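Visitor: Quick one, what's the 3D model for this:
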Amino acid sequence: MDLIPAPRHQTPYATDDAFVLGPETTLTATPGAEGAARWLRAALAGATGLPLAPVEPSGTDVIRLAVDEEVARELGPEGYRIMAAPDSGVHIFGGGPAGVFWGAQTLRQMLGADAFRRAPLGEREWKVPTCHIQDSPRFGWRGFMLDVARHFMPKDIVFRYLDLMAAHKLNVLHLHLTDDQGWRVEIRQYPRLTEIGSWRERTKVGLRESPLWDERPHGGYYTQDDIREIVAYATERHITVVPEIDIPGHSQAAIAAYPELGNADVIDTAALPVLTSWGVNPNVLAPSDTTLRFYENVLTELLELFPGTFIHIGGDECPKEQWRESADAQRRIKELDLEDEDELQSWLIRHFDSWLAERGRRLIGWDEILEGGLAPGAAVASWRGFAGGVAAARAGHDVVMCPESHVYLDWRQSESEEEPVPIAHARSLEDVYRFEPVPADLTREEAARVIGTQANAWTEVMDSVRVLDYMAFPRLAAFAEVAWSPLPAPDERDWAGFEARMRTHYARLDALGVEYRPPAGPRPWQRRPGIVGRPKAGPPPIR
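Guide: Take a look at the predicted model:
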């Protein structure tokens, strides 16, 4: 059946028989499974043209969805079982509503690539192979980070990617909402964040080395109602949305809107625009009470919009030069009896960790939040290789592994000169498939601190959904299998088998309209001749 991600146990019966959907097939759900049934009926009705009526059947021509206590005990709330046979119909039992939903996603794959279309192509038989599947995820956090700050993605693109995530059983959308180049969420107490901070005058085309500019203004943001809609849409697909508000670096868009947030005793913060180029930026937030109160108010509004446990506060790539030159920052260091600027950043992170904990939430940040001492309740997203995640796990902190060396989807996909805007080292589909999120040198207890893994799509050079598709797929499909399936050690993985299953999966992506990178390389319109990147030779460092 060429399922992706591969299920834990899949037993086709020794027969060529199959359950065939037809005009009389019904689709029923027990309490707890209604949401999955609603989604499955809408998805399959569009593709097949079949009504799949929600009435209790008199015979075996039925797809039945149910939450099952035994499955919950054995496989957990996201686990599921599928039993399909021509004489009994299709039965999907989930350990909870999420498990039923993931089982429904598997059923859609079993029906063939045309089940992913939005309208029927004509008369055909819709067969479900006779089988028994038992499945559950390896990790509870199976994430995809979408950077909408560098290049804004309207909400219809976010909905589309939520659907693509659901099709691959990914369950955390990390939205990178703010950066130097744009602020993308409405904050009613601070309207200038979107009036000024949500757009820039022009945009560097390519990386910093490029001489090219797009002279059109670029911008956009999500209203609070947009965010509520995105979160509701995600929740229906059992996906949690984790917002990221960058503190204290990557904050020039906020400073451009409210200059009092910057280090005004060092630079003229009132003259700072929203940044138009890329790279690590020296203009960071001042470690002041004004900054603390401002971001507390921002987070107060965000907590009303995002009901999930985690709030991401960035914490990465914060140059300390302005703090070293700032009399106000140095005074703060002395007042707090801190050792240096690293401890000053740690103090900021700890402040928001405590603030969030008091409100029943948890802070997560990039692995730089380890510098100067980690806040007690914080979780770490380990991006600079594995070392930060290992250190955090050994210190008793939860970790999401997302090392740039393996799962940064802005990195180029091959050594070919035809790759568009080549960045860093080549990371192929096979490289991602062989990614192992849990380092072998962790003890069992330490390894249990790795709560999940995440692939990150930074969009400095992804200026449209077509470019995003090319960079994300098919690698996100390989990543989804790493996050879901209990794979063997990287060198022992069945790459040939996965590659064969991908040949079927490409047809599903085609039906969904995903403009992925073909195995043979980019199509002519996917190349970007004349735009320099920053390629690096040889294998990436494993830190």
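Visitor: can we go C-alpha only for contacts and neighbour counts from here?
Guide: Fine.
Visitor: now His132, what's its secondary structure?
Guide: Of the three states, His132 takes strand under DSSP: H, G, I helix; E, B strand; the rest coil.
Visitor: All the helices of the stretch 51-200 of the chain, in order from the start?
Guide: With DSSP state H, counting those that start in this stretch as the criterion, the stretch 51-200 of the chain has helices at 69-75, 97-110, 155-167, 192-195.
Visitor: likewise the stretch 351-500 of the chain?
Guide: Secondary structure of the stretch 351-500 of the chain (DSSP H, counting those that start in this stretch): helices at 387-394, 404-407, 429-433, 444-447, 465-472, 475-484, 495-512.
Visitor: Which stretch among these approaches Pro12 most closely?
Guide: Among the helices of the stretch 351-500 of the chain, helix 495-512 comes nearest to Pro12, with 16.1 Å by CA to CA.
Visitor: next SSE after that closest one?
Guide: Counting by DSSP states H and E, the element after helix 495-512 in chain order, helix or strand, is strand 534-535.
Visitor: That following strand - contacts with which helices or strands?
Guide: Applying 3 or more CA pairs under 8 Å, 6 or more residues apart in numbering; DSSP states H and E, we find strand 534-535 packed against strand 423-424.
Visitor: Can you spell out which helices and strands pack onto the strand it packs on?
Guide: Strand 423-424 packs on strand 534-535, going by 3+ CA pairs under 8 Å, 6+ apart.
Visitor: what distance separates the strand it packs on from the centre of its chain?
Guide: A distance of 24 Å separates the centroid of the chain from that of strand 534-535, by CA atoms, centre = their mean, to the nearest Å.
Visitor: Likewise for stretch 57-72?
Guide: Per CA atoms, centre = their mean, the centroid offset for stretch 57-72 relative to its chain is 31 Å.
Visitor: Identify the residues contacting it?
Guide: For stretch 57-72, contacts defined as CA atoms under 8 Å, 6 or more residues apart in numbering pick out 21, 24-33, 36-37, 77, 79-81, 87-97, 99-100.
Visitor: and if you look at stretch 158-170?
Guide: 4-5, 102, 105, 142-144, 171, 173, 230, 233-234, 237-239, 477, 480, 483-484.
Visitor: gap between Ser446 and Val482?
Guide: For residue 446 the amino acid is Glu, not Ser. Distance, Glu446 to Val482, using CA to CA, to the nearest Å: 19 Å.
Visitor: Let me see the contact set for the spatially most central residue of the chain.
Guide: Central residue of the chain (CA atoms, centre = their mean): Phe144, 1.4 Å from the mean position. Contact analysis of Phe144 by CA under 8 Å, 6+ apart lists Met165, Leu170, Val172, Leu173, His174, Gln454, Ala455, Asn456, Ala457.
Visitor: ok, 7 Å please
Guide: Taking CA atoms under 7 Å, 6 or more residues apart in numbering as the contact definition, Phe144 lies against Val172, Leu173, His174, Gln454, Ala455, Asn456.
Visitor: Dump the residues you listed to TSV, plus distance to His218 and neighbour count.
Guide: Shown next, in TSV, are the contacts of Phe144 (distance: CA to CA, whole Å; neighbours: other CA atoms under 10 Å):
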residue	distance to His218	neighbour count
Val172	27	25
Leu173	23	24
His174	22	22
Gln454	28	28
Ala455	25	27
Asn456	22	23
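Visitor: One more, so I can put them side by side:
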Amino acid sequence: MSPFDVLLPRPAEVEPADGVFPLGPATALIGSLPAVEWLRAELRAATGLPLTESGVAVIAFSLDASLPAEGYRLEITPTAVWIRAGDETGALYAAQSLRQLLGPAAFRRSPVHSGQFELPCGVVLDRPRFGWRGCLLDVARHFLPRSDVFRFLDLMAAHKLNVLHLHLTDDQGWRMEIERYPRLTTIGAWRERSTVGHGKLGALDNRPHGGYYTKDDLREIVAYASARGITVVPEIDVPGHTQAAIAAYPELGNTGDQLGVWTGWGINPNVVNVSDETVKFFRTVFDEVVEVFPSEIICVGGDEVPLDQWSASPQARARMAEQGLTTEAQLHGWFIRQMAVHLAERGRRIIGWDEIAEVGDLPPGAIVASWRGEQAGVDAARAGHQVVMCPEQHVYLDHRQSDHPGEPIPVGYLSTLADVYAYEPVPAGLEASAAAQVLGAQAQLWTEHLDTPRRLDYAAFPRLSAFAEVVWSPAERDPEAFLRRLSDHHLPRLDALGVEYRPLDGPHPWQTRPGVPGLPR
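Guide: Below is the predicted model of the structure:
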């Protein structure tokens, strides 16, 4: 077994050599890259070593244009460590690998290790398989405090994931400050109670829930993510999943009713209307979104849009006649295109859930997030559109992890650790030209039933660790070798980081939710 078999995700190429590089008081950490300052801060805390810029034994970082973007070459000898990276992000990934090679104690916040910290000698040549290695974090259903978002970003970075899809709005809450429309957060960020359990099977509690991020909060999250090689893609979901917005501004709705922020889960019949004023409202919202988020890609949602209210609306019928549309589904596409064109004028392009591919021509540059299965992604890729694969049958991490009787709130498809590790983002039979349109894949953490950071840990890990290897490492996989690396080396790292992951043999007693109904598929 190679001493580099501890690395997760598995690197592209490894060449072990004899010997070790010992860390000590005379070890120098040098280079002008942000990765150097990050690594110095992490290792000083964990090892107690000064790791100054001068010393006898050197760990040196530099850039090398001959290496691919996000790639790196790590060479460890008994007297020096040389790290060359294709870009600053690649240097961050090299630093993450170096920390893994030092053992779980290198992930602590204070020195607990009684022996020598050592690095095994050899060469690692590494690069990601996919450019989009994402995870969706739903902060709309259950709000996650900013400090916990930072922690989640640290965990993503430790797994070389590079896109945080931040689901900021839904029927159950609006989480982003919009200065032009303050009631979106004074009203829309709070609901009176929540359903505990799945849909109609669950019971309402009597506990108000809410919270939102100011613009400066989100700018801080964006900067923190960027320093760790992560792009934050914000989602403002339209024209469905909008009851929180309608509760704040009833004129956005179709019925004229005063709605509250929704206390249930599932598909909501309330959608926004298609008036000029509503289109202007959401254009203004997206103007404030692009002020805060530098990401080229902005998510407009577009999923699960019931058409009944538009079918009954004279205003909607008038809009259809004006635009020459024959179905309400085409009206759905028209609304999405209004947002896409507006964002394009600001140098951005959209990603949307796969329903946007069924309601008319896709806007130029639109990316399809294939969630209801793989076929929508296959069709979009063959039509020349870029695709992110995120099928619920494979990579929805809020879905149940086993048939264990204590599995908390068991919803959705059975998605074991082995299932996630076996997922292949490029569907079988997809020709090379279409496969090139697959940007990568994204795991989802929807939070209807993940109401605390501890529940989020349980749902995410270690399945997100398996997913990270799927999207980073070469396509060939060895499940038994992965499980050894995970159980022997990576779970101890998660322990050191304080992650309350699901044990491989089933939940701890305190991780169960007896009596709370789920709905397995």
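Visitor: care to give me the TM-score?
Guide: With the length set by TM-score structural alignment, normalised by the length of the second structure, the two chains reach a TM-score of 0.98; 515 aligned residues with a CA RMSD of 0.9 Å.
Visitor: distance between the ends of stretch 44-52 of the first structure?
Guide: So stretch 44-52 of the first structure: terminal residues 8 Å apart, CA to CA.
Visitor: ok now that stretch, how far from the chain's centre?
Guide: 30 Å.
Visitor: Contacts for that stretch, please.
Guide: Residues outside stretch 44-52 of the first structure that contact it (CA under 7 Å, 6+ apart): 22-23, 25-27, 41, 114-120.
Visitor: Quick check: chain neighbours aside, which residue is closest to Pro145 of the second structure?
Guide: Excluding the flanking residues, the one nearest Pro145 of the second structure by CA to CA, 6 or more residues apart in numbering is Gly211, at 7.9 Å.
Visitor: and the one you found, how far is that from Trp353 of the second structure?
Guide: Applying CA to CA to Gly211 of the second structure and Trp353 of the second structure gives a distance of 25 Å.
Visitor: now do Val471 of the second structure
Guide: Taken as CA to CA, the span from Val471 of the second structure to Trp353 of the second structure is 20 Å.
Visitor: what's the answer for Phe143 of the second structure, then?
Guide: 22 Å.
Visitor: and what of Pro364 of the second structure?
Guide: From Pro364 of the second structure to Trp353 of the second structure the distance is 15 Å (CA to CA).
Visitor: more crowded one of these two?
Guide: More crowded of Pro364 of the second structure and Trp353, by other CA atoms under 10 Å: Trp353, with 22 against 13.
Visitor: these two touch, right, that one and Gly373?
Guide: No - assessed by CA atoms under 7 Å, Trp353 of the second structure is found out of contact with Gly373, at 11.2 Å.
Visitor: quick one, what contacts the alignment partner in the second structure of Gly521 of the first structure?
Guide: Superposed on the second structure with TM-score structural alignment, Gly521 of the first structure falls opposite Gly506. Under the criterion of CA under 7 Å, 6+ apart, the neighbours of Gly506 of the second structure are His404.
Visitor: what range in the second structure does stretch 96-106 of the first structure sit on?
Guide: Under TM-score structural alignment, the match for stretch 96-106 of the first structure is residues 87-97.
Visitor: let me redo that: stretch 227-247 of the first structure
Guide: Against the second structure, stretch 227-247 of the first structure falls on residues 218-238 (TM-score structural alignment).
Visitor: end to end, how far does that stretch reach?
Guide: OK, stretch 218-238 of the second structure end separation, CA to CA: 20 Å.
Visitor: The stretch 101-250 of the second structure: strands as residue ranges?
Guide: Taking DSSP state E, counting those that start in this stretch, the strands of the stretch 101-250 of the second structure run over residues 118-126, 132-138, 163-167, 169-170, 173-174, 190-191, 195-196, 203-204, 209-210, 231-238.
Visitor: Adding distance to Ile246 of the second structure, write the ones you listed out as JSON lines.
Guide: Converted to JSON lines, the strands of the stretch 101-250 of the second structure look like this (distance: least, CA to CA, whole Å):
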{"stretch": "strand 118-126", "distance to Ile246 of the second structure": "48"}
{"stretch": "strand 132-138", "distance to Ile246 of the second structure": "20"}
{"stretch": "strand 163-167", "distance to Ile246 of the second structure": "18"}
{"stretch": "strand 169-170", "distance to Ile246 of the second structure": "11"}
{"stretch": "strand 173-174", "distance to Ile246 of the second structure": "10"}
{"stretch": "strand 190-191", "distance to Ile246 of the second structure": "13"}
{"stretch": "strand 195-196", "distance to Ile246 of the second structure": "20"}
{"stretch": "strand 203-204", "distance to Ile246 of the second structure": "22"}
{"stretch": "strand 209-210", "distance to Ile246 of the second structure": "16"}
{"stretch": "strand 231-238", "distance to Ile246 of the second structure": "12"}
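Visitor: which stretch among those strands comes nearest Gly429 of the second structure?
Guide: Evaluated over the strands of the stretch 101-250 of the second structure, closeness to Gly429 of the second structure peaks at strand 132-138, with 21.0 Å, by CA to CA.
Visitor: neighbours around Asp87 of the second structure, how many?
Guide: 19.
Visitor: Val300 of the second structure too?
Guide: 24.
Visitor: repeat for Pro514 of the second structure
Guide: Neighbours of Pro514 of the second structure under the rule other CA under 10 Å: 13.
Visitor: With Arg129 of the second structure instead?
Guide: Using other CA under 10 Å, Arg129 of the second structure is surrounded by 17 other residues.
Visitor: Just give me the match in the first structure for it.
Guide: By TM-score structural alignment, Arg129 of the second structure lines up with Arg138.
Visitor: how about the match of stretch 227-247 of the first structure: buried residues?
Guide: Neighbour counts over stretch 218-238 of the second structure (16 or more other CA atoms under 10 Å) mark 218-219, 221-238 as buried.
Visitor: quick one: Val124 of the second structure from Gly71 of the second structure, how far?
Guide: For Val124 of the second structure, the distance to Gly71 of the second structure (CA to CA) stands at 10 Å.
Visitor: These two: who's more crowded?
Guide: Ranked by neighbour count (other CA under 10 Å), Val124 of the second structure and Gly71 place Gly71 first, with 24 against 21.
Visitor: corresponding residue for that one in the first structure?
Guide: Gly71 of the second structure maps onto Gly79 in the first structure, by TM-score structural alignment.
Visitor: ok, now how distant is His449 of the second structure from Arg141 of the second structure?
Guide: Counting by CA to CA, the separation of His449 of the second structure from Arg141 of the second structure is 9 Å.
Visitor: Which one's more surrounded, those two?
Guide: Shown here are His449 of the second structure and Arg141; by other CA under 10 Å, Arg141 has more neighbours (29 against 25).
Visitor: mind checking what that one lines up with in the first structure?
Guide: Arg141 of the second structure maps onto Arg150 in the first structure, by TM-score structural alignment.
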